[in-house]
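Let's see this in three dimensions:
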Amino acid sequence: MASNPTATAPVKRACDSCHRRKVKCIGEGTAPCKNCVSAGLACTYNAIPQKKGPKGSRAKVLSELRENQRNAQIAAGYPSDLGFDGRSLSATFARTPGLLAPGLVESCIDYFFAHVYPSEPVLHRQRAQEAAMNMDRSTEAYCAMVALCAYVMIKANMKVSPNVLPRPEMAQMSNVGIGHVLLEESVRVRQGYDYRENPTHLTVLTSWLYSGCYFGLARENTAWAYLRDATSQAHILGMHDEDTYKHDPMDISRKRVLYWLLFIAERNFALHKHRPISLYPTIHPPSLDEVPSDRPIAAGLELMINMYKIIDDTFVNLWNRIHTHANPAWIAQLQTQLAEAVPAYLDCTEAQAVEIRVTQHWLRAQAWQLCVTQGLVSSVTSDSPLTFKYPIEISRDLLTMTHQFSQQSMEVHGAGLIEKLFDVACCLTDVVAVTSFSPDAFALGPRDYVQRFLTLISTLRGGQSRYLPLLLAKLSEVLPNLPLPRSLNLPQGVSTSSIGLPGTGSPTVPSNVSDDFSAMAAATSPSYPSNDLIRRLAAQTGAQLPFNASQHSTYPAPTSHVEDLSLYDSSHSTTHSSGSVPRSTSATPGPYEPSMSQSRTQIVGHSTMQIPTSHPQHNHMQSHHAIQWTPT
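Presented below is the predicted three-dimensional model:
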């Protein structure tokens, strides 16, 4: 029988994935097509053919297909005998409708580039805007942008305009409260896809943002866990290898910045919480040459990097007590490096200058504590960093410097910068408590510096509720007779009578206290988990501890040469230590150059009342609870 000449072979239909990506489907019978095999996609024919529409980006479509199939596989992968309904999994990780209005995202991006970017240039504005536009199609972009919004609210003190909030009642919440809602949203949604197996630059950035947010909420263990996530993802991507940085300069420069910020954050945790380090200075510093206006930012960032390079394996191993003996020559060289790490004049933004200066003095104080643990501190040495009075010099330099900066430029760095101020204040308090000095009626002394730290920390957002109670508790234990400044702002829950102040002219609680950190730190200092430092100082100076010493330190105090313990004289108000910034040769200091003239009345106004020997602030601390969001 003759065949019908008009008969035609059946038209082969493209599989769902090839049709969605608009590529030629190369199928072989019933086997999956070559494109699906190559892309790791399921080859199906379930979609109903529709009319043709405009073509889209194949890369974006491929990413979306993989993500949707992963979510479907996860939801279907739970055995029914476990009593888990896989159908509810997608709802568990679903985005909250209407939570992130476009206006809110735009305002957060603008705030980030105006206030945070000069210190943390981890994103190009173009890339941030692309991620914002891609939020509807990409879970990774959505989580990153929500985390960015949370970050600028929690850490950088962004106040949200009510007209960009999804619900009117959110206008009554603090910026930290709104940021916490967004943070929990991002973390929850991110759990719905496998971001660990194939991380990207955006994956590392999101983990780093989470870490910063949780640190701002005083959840330091969670912050550390997310920082370790970020460093592990950075290792997977080869961000520690210089050969990785050979392609698109726009993205590569920001990856360099992110690597170095992780490098710095890891060392901060090592010094605060005795954590290990895993990142090393194995790549070049960022240049940011593709944007000429960013070059001063790159210069400031390189100063920060160079300071933290000094905190090497030798330092961290001694700090974490992995090694027990340090070379005195190495310690002396370390202090010299820190003293010379920052020039007298900084050509950078005010926010960068604050962070650089505070970090330098904080690292000097940390290195001095290492000297104490090694028994290298003496009252007869001519080397200032190895004397008992060195924290007094550091405090003088630090307080003189901070007097010149705006409150906004300090608060934009969040709790991390305040914690450094707090650490230096605690170190100074220990020195003042167990050593004698000769006060001068016409110059500021060590006790004045302690009072100035109280005033400074109480005025900074997050300092009043999180660190001031800890510092007051420490003072009540080791310096119970120290007068408090009249201008001191007390945190909520601490009555004026409980710290020995009269009702008239007593410290006041500012009206914006509700905008402060709602998360409270534990009732121990982050860097001072015990009284080891003061015990070592007392043992080395022969002084009596100002508190009950029935609980002895587990670390024996090394011996030191102690003769004259007079730590203060009038010359300190005009003479710099080797680690301080030299006086300007002009009548007016250069930008962000410390001024050395400051009257006693400018720095401290204090009452004659005293701190009691006990402090009840621990009873008033409240734990931070997650905030639930229910869409309308």
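
okay, CA-based contacts and neighbour counts for the rest of this
Fine.

Number of residues surrounding the closest residue to Met307 other than its chain neighbours?
Counting by CA to CA, 6 or more residues apart in numbering, Met307 lies nearest to Ala341, which is 6.2 Å off, once chain neighbours are set aside. Using other CA atoms under 10 Å, Ala341 is surrounded by 18 other residues.

Please provide the structure for the following sequence as well, for comparison with the first:
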Amino acid sequence: MVSPQDFGTSSLSPASARVASPAAEHGSPRAHRAKRSQVSRACARCRRLQKGCSERRPCDRCCKVGLGNQCIDRDGSEETTTAQGCSPTQLHDLSLLSRPSMHAIPTFVAAHTLDLCVDRYFSHLFPTIPILTPPYVSRITALCLEQRSDTWVESACLLTALSALVVLQVEKPTEYSFAGLVSETNGAYGRALLDRALQYRHRLPVKPRPSLELVILTFLIYACHARLCRHSQAYFFLRESATLLLLYDHQHDKADTEDCLEETQVSDIVFRRLFWIILISERSNAIRYRRPITLQVTKAVPGLDEILIADASLVGFRHLALLFRPLDTSFFALLNGEATCHNPSCEELAGIEMAIHSALEPVLSLHDTQKANLRVTQLWLRIILWQIRLRLGFLSETRYPASSSYSYPLELAKDLMLSTRDLPIESMRVHGIGLTEKLFDMACAVVDVLARVPLSVSQPPLELSFDPLQSLRYLRRLMSDLPGGTAVYTDLLGKHIEDTLPQIVL
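Take a look at the predicted model:
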């Protein structure tokens, strides 16, 4: 496999590409000491830091720290810029990057490896992350092979990030799924692909109107970081993908490709799916980490029923979007404890719970991965609503309604055990650490209820028709088989049990 440094070798400095002189060929003493390449003019930042600079503009050092757009050649003034906002040296560098050469590679992944990753995406990740379609993948692959249009580098990064996500989330990290093609383990190879995509993602020029490929690329990078438990980096790219989606002018993009109806239809399908996928991911992340949201459900957003017209197999994805649709900005203001938030009534919270409950209908044609994600997510959202009721003082000792009782999490944990114990573990493992975190939240709520939090002497002992410890044992065992469970969350749950219920032995 060609390393990322081999990409675009035509952009190497003239000093490094200079042909050896005849004197060097005849054994001249000068040939034993290569002349050091001199950079005639360092940028202002490197000169101020007294660091080595490069001839490329923006220079490599500024690009590495994300300050490429601030790379200045002379103190206090930038080079003359063009109408597009790029300096002549930047345009020259971009032209070298986009120019086909015998050493340039269309993607940063071997062709056969890319084919395997694309197949694995559609067979394992597509049921819950249905962004891409086969025609769209074929189109951006053709852009990379022909190195045409101004977005082919973005397409190459997109395919690299897609391969990284498949390797990290579908394959087992300690195994070798690409034997004969890659000498590294799946975990090491996936991280290498992610680093490669990030390297060229930072080198892409900033545009006032981002492309659809850039939005998808940014979201895939978020998904990779989330799989690796890099929570801060994941949130950064998730928020950036949501912002880029708002800046993306879908109508302008459709006008640019109106001469090709088929290409317009493909982009339109991908855009509709992408909006709801980012919305679901952003709201799920906001609940887990108590953060604000960016995307709103307005009358102008693509409808969920329109998505099903293109592919009837997305019915599970539609139900997943319906779970998060009733959670608006006022809900997150309440969840995050904003000073100006409106405290809802019991009826308003009951309305949200009813919408979450009715989002899942008896559907027979669901993939196992969809069943696992839908069942866990629905019960997890009910736990979140129960925690809000607990904070607002809406819970009571009565068992009716069940959602307002102190023992409600025990009922939900039992429902989770009964609804997921027949599903294969791979159908849950493919969702990554996000599903593990939801199970952890549910298990902690069960522990809190068993410890009678809030504690009151007048509370009678819980009278249940089942053993709640059985559900707790199931949750802990299930977490240990999922990504991040053994490394992080089972130990955290054990510590919580030890601090809260030291007398219980699981």
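
tm score of chain vs chain?
After superposition, the two chains reach a TM-score of 0.73 (TM-score structural alignment, normalised by the length of structure 2), with 400 aligned residues with a CA RMSD of 3.0 Å.

OK, contacts around the equivalent of the residue nearest to Met307 of structure 1 over in structure 2?
When structure 2 is aligned by TM-score structural alignment, Ala341 of structure 1 is paired with Ala359. In this structure, Ala359 of structure 2 makes contact with 319-320, 322-323, judged by CA atoms under 8 Å, 6 or more residues apart in numbering.

Swap in 10 Å and give it another go.
Shown in contact with Ala359 of structure 2 (CA atoms under 10 Å, 6 or more residues apart in numbering): 318-326, 353, 374, 378.

Mind listing residues that contact stretch 68-85 of structure 1?
Stretch 68-85 of structure 1 is contacted by residues 41-42, 62, 64, 66-67, 86-91, 93, 139, 192-194 when judged by CA under 10 Å, 6+ apart.

one more time with 8 Å
Contacts of stretch 68-85 of structure 1 (CA under 8 Å, 6+ apart): 41-42, 86-90, 192-194.

how about the residues you listed in CSV, adding distance to Arg321 of structure 1, neighbour count and secondary structure?
Listed next are those as CSV, based on distance: CA to CA, whole Å; neighbours: other CA atoms under 10 Å; DSSP: H, G, I helix; E, B strand; the rest coil:
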residue, distance to Arg321 of structure 1, neighbour count, secondary structure
Leu41, 51, 18, coil
Ala42, 53, 16, coil
Gly86, 48, 17, helix
Arg87, 51, 13, helix
Ser88, 49, 11, helix
Leu89, 46, 17, helix
Ser90, 47, 15, helix
Gly192, 40, 20, coil
Tyr193, 40, 16, coil
Asp194, 38, 13, coil
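
For the stretch 301-450 of structure 2, just list every one of the helices.
Along the stretch 301-450 of structure 2, counting by DSSP state H, counting those that start in this stretch, helices occupy 304-310, 315-324, 329-335, 346-358, 368-392, 408-420, 426-429, 433-450.

Buried residues of the longest one, list them for me.
Within helix 368-392 of structure 2, the residues that qualify as buried by neighbour count (16 or more other CA atoms under 10 Å) are 368-390.

again with the shortest one
Within helix 426-429 of structure 2, the residues that qualify as buried by neighbour count (16+ other CA under 10 Å) are 427-429.

hmm, back to that, kindly provide the distance from the match of Ala341 of structure 1 to Pro134 of structure 2.
Counting by CA to CA, to the nearest Å, the gap from Ala359 of structure 2 to Pro134 of structure 2 is 29 Å.
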